[in-house]
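> any chance you can model this:
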Amino acid sequence: MDENRRHSLFMIEELAKLCPISKEFRDYLLKEPAISVVPNKAILHFQNTVPLFLWFVVKGTVRRKVRSPKTHNYETDFFWFAGQLIGIENVSWTEQRADVLIDVVEDTILITFTHHQFAQVVERFPKEAANLSRILTANYMQRIEELRYDLKYLTHSERYQKLVNRFERLISLVTIEDLADYLSMSRFSFMRQRKLIKGRKDGKKRGR
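Alright, predicted model coming up:
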């Protein structure tokens, strides 16, 4: 089996966990979307432009930044990982501009759907197209609800530890500013938690 086919099958398997995949749509996914290796720091979507693509992450990590209403700087609010579908909720395929920045933070393998290809999916596979749109919105809403819960019920220390437990590799891929933005913490609070947890780990090592 060649590598591209293996990547496509991985995408089909992951999507099938979230929604039904017909044989016809499966065959389409095996031959149509382009597969590419995107180098670290490559930008997938520029600020204030019309989204023209939908992506599936085969391997790697993708970051999203949005403009802060307070600082007017672009701050990290979302990451996508292997097995996830990437799009811009509410504006994908509507020809509306989206003021977000999407880039990769390590060499990443992506399967890319163009605007034209997605239009074909809508026409030929309306149920699957609706499911893909639902998945995009559900992923975003899940992140929002999780953030609201964490801000309400978890301490800074618990939020930092949760991030480390779930996305340990992320710590070495992105900046302190990225991680603090993602957790909705100040840089000072983030650094404080980082030092506290590192101190605990070092203390346990010395005690052995």
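> CA atoms for contacts and neighbours, from now on please.
Fine.
> strands along this protein, start to end?
For the chain, applying DSSP state E gives strands covering 34-38, 43-45, 53-59, 61-67, 74-81, 85-86, 100-104, 108-114.
> who wins for proximity to Val174 among these?
strand 61-67 (9.2 Å; C-alpha to C-alpha).
> quick one: that closest one to strand 108-114, angle?
Counting by axes from the mean of the first three to the mean of the last three C-alpha atoms, to 10 degrees, strand 61-67 points 60 degrees away from the direction of strand 108-114.
> need the contact list for the spatially most central residue of the chain.
For the chain, the residue whose C-alpha lies nearest the mean C-alpha position (C-alpha atoms, centre = their mean) is Trp80; its distance is 1.7 Å. Contacts of Trp80 were listed using C-alpha atoms under 8 Å, 6 or more residues apart in numbering, and they are Val57, Thr61, Val62, Arg63, Ile86.
> I'd like the structure of this one too, to check against the first:
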Amino acid sequence: MNIDKNEIFASLKNTMDSYTKISEATWNDFKNICTIKEIKKNDYAFELYDKVDAISFVYKGLFRTFSTNEHGEEYTKNFFWETRFYGPMVALLSNTQNNSSVQAIEDSIVVDINHTKYRELLAKYEDLKMYHILYLEKHWILQKDHNTYALVLEDAQVRYERFLKEFEHILSRLSQHHIASYLGISPTHLSRIRKSLKSKK
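Just a heads-up that it's a prediction; the model follows:
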């Protein structure tokens, strides 16, 4: 896979600037705590109980974060595609072991951002701090609150219909198994829902 470092960092900078403008001084220090790497399809960015000290920007590819219960059943918590960030935030902030896994669904290129050094830069740069706040508000508070509400109060068909709209741009890249595990249902149940919706058209 071809890696153009300038293009990758430009994508990362543009993504961060979409939340708030990052100054040249901040950006120069920020780039120094970043590492570009490739992750092959089905490989893990990190696994359950790994001690991780990075958050990652997806330049190319697709990932899912998931947990497995005592019966070996997988529950997919989220998907991360180009210009999104993934990382074990609870584990990073509490300095504990990670309680989920992140797996590449496609061959991917990511930028790992050293979390310890990132926290140091947050204390140094106000623009980076504002970016951090705005990103967390959008992706870790508003979206997570809505997803928790839906899982508890909406039935499976309603969740699936909402999923089709929310993830329309990556549907062709997801397997039915991954979709079912995100919705918290079996692939068989998902198949029944899809057939029911088709019959209503």
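> turn the strands of the first structure into CSV, columns for distance to Lys204 of the first structure.
Written out in CSV, the entries for the strands of the first structure read as follows (distance: least, C-alpha to C-alpha, whole Å):
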stretch, distance to Lys204 of the first structure
strand 34-38, 40
strand 43-45, 41
strand 53-59, 34
strand 61-67, 31
strand 74-81, 31
strand 85-86, 39
strand 100-104, 35
strand 108-114, 36
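> so which of these gets nearest Val122 of the first structure?
In this view, the strands of the first structure are compared for proximity to Val122 of the first structure by C-alpha to C-alpha, and strand 108-114 is the closest at 12.2 Å.
> follow-up on the earlier one: how far away is the residue nearest to the centre of the first structure from Ser157 of the first structure?
Applying C-alpha to C-alpha, to the nearest Å, the value for Trp80 of the first structure to Ser157 of the first structure is 23 Å.
> buried ones in the longest helix along the first structure?
Counting by DSSP state H, the longest helix found in the first structure is helix 126-153. Within helix 126-153 of the first structure, the residues that count as buried by 16 or more other C-alpha atoms under 10 Å are Glu128, Ala129, Asn131, Leu132, Ser133, Ile135, Leu136, Asn139, Tyr140, Leu147, Asp150.
> which one (most neighbours) among the contacts of Trp80 of the first structure?
Of the contacts of Trp80 of the first structure, Val62 is surrounded by the most neighbours, 26 neighbours in total, counting by other C-alpha atoms under 10 Å.
> distance-wise, check that one relative to Arg5 of the first structure.
Between Val62 of the first structure and Arg5 of the first structure the computed distance is 22 Å (C-alpha to C-alpha).
> got it, and Ile171 of the first structure?
Taking C-alpha to C-alpha as the criterion, Ile171 of the first structure is separated from Arg5 of the first structure by 31 Å.
> now swap in Asn165 of the first structure and tell me
Using C-alpha to C-alpha, Asn165 of the first structure is found at 32 Å from Arg5 of the first structure.
> the more surrounded of these two?
For Asn165 of the first structure and Arg5, the more surrounded residue by other C-alpha under 10 Å is Arg5, and the numbers stand at 14 against 10.
> enumerate every residue touching the residue nearest to the more buried one when sequence neighbours are not counted.
Closest residue to Arg5 of the first structure apart from its sequence neighbours, by C-alpha to C-alpha, 6 or more residues apart in numbering: Leu30 at 6.6 Å. With contact set as C-alpha under 8 Å, 6+ apart, Leu30 of the first structure has these partners: Arg5, Ser8, Leu9.
> let me have the residues you listed in TSV, extended by distance to Lys198 of the first structure.
Supplementary listing: those in TSV, determined by distance: C-alpha to C-alpha, whole Å:
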residue	distance to Lys198 of the first structure
Arg5	43
Ser8	40
Leu9	40
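> list just the nearest of those residues to Lys17 of the first structure.
When these are compared for distance to Lys17 of the first structure (C-alpha to C-alpha), Leu9 wins out at 12.6 Å.
> counterpart of the closest one over in the second structure?
With the correspondence set by TM-score structural alignment, Leu9 of the first structure lines up against Ala10 in the second structure.
> burial measure for its match, as a count.
Using other C-alpha under 10 Å as the criterion, Ala10 of the second structure is surrounded by 13 other residues.
> what of Phe79 of the first structure?
So Phe79 of the first structure, with other C-alpha under 10 Å, has 20 neighbours.
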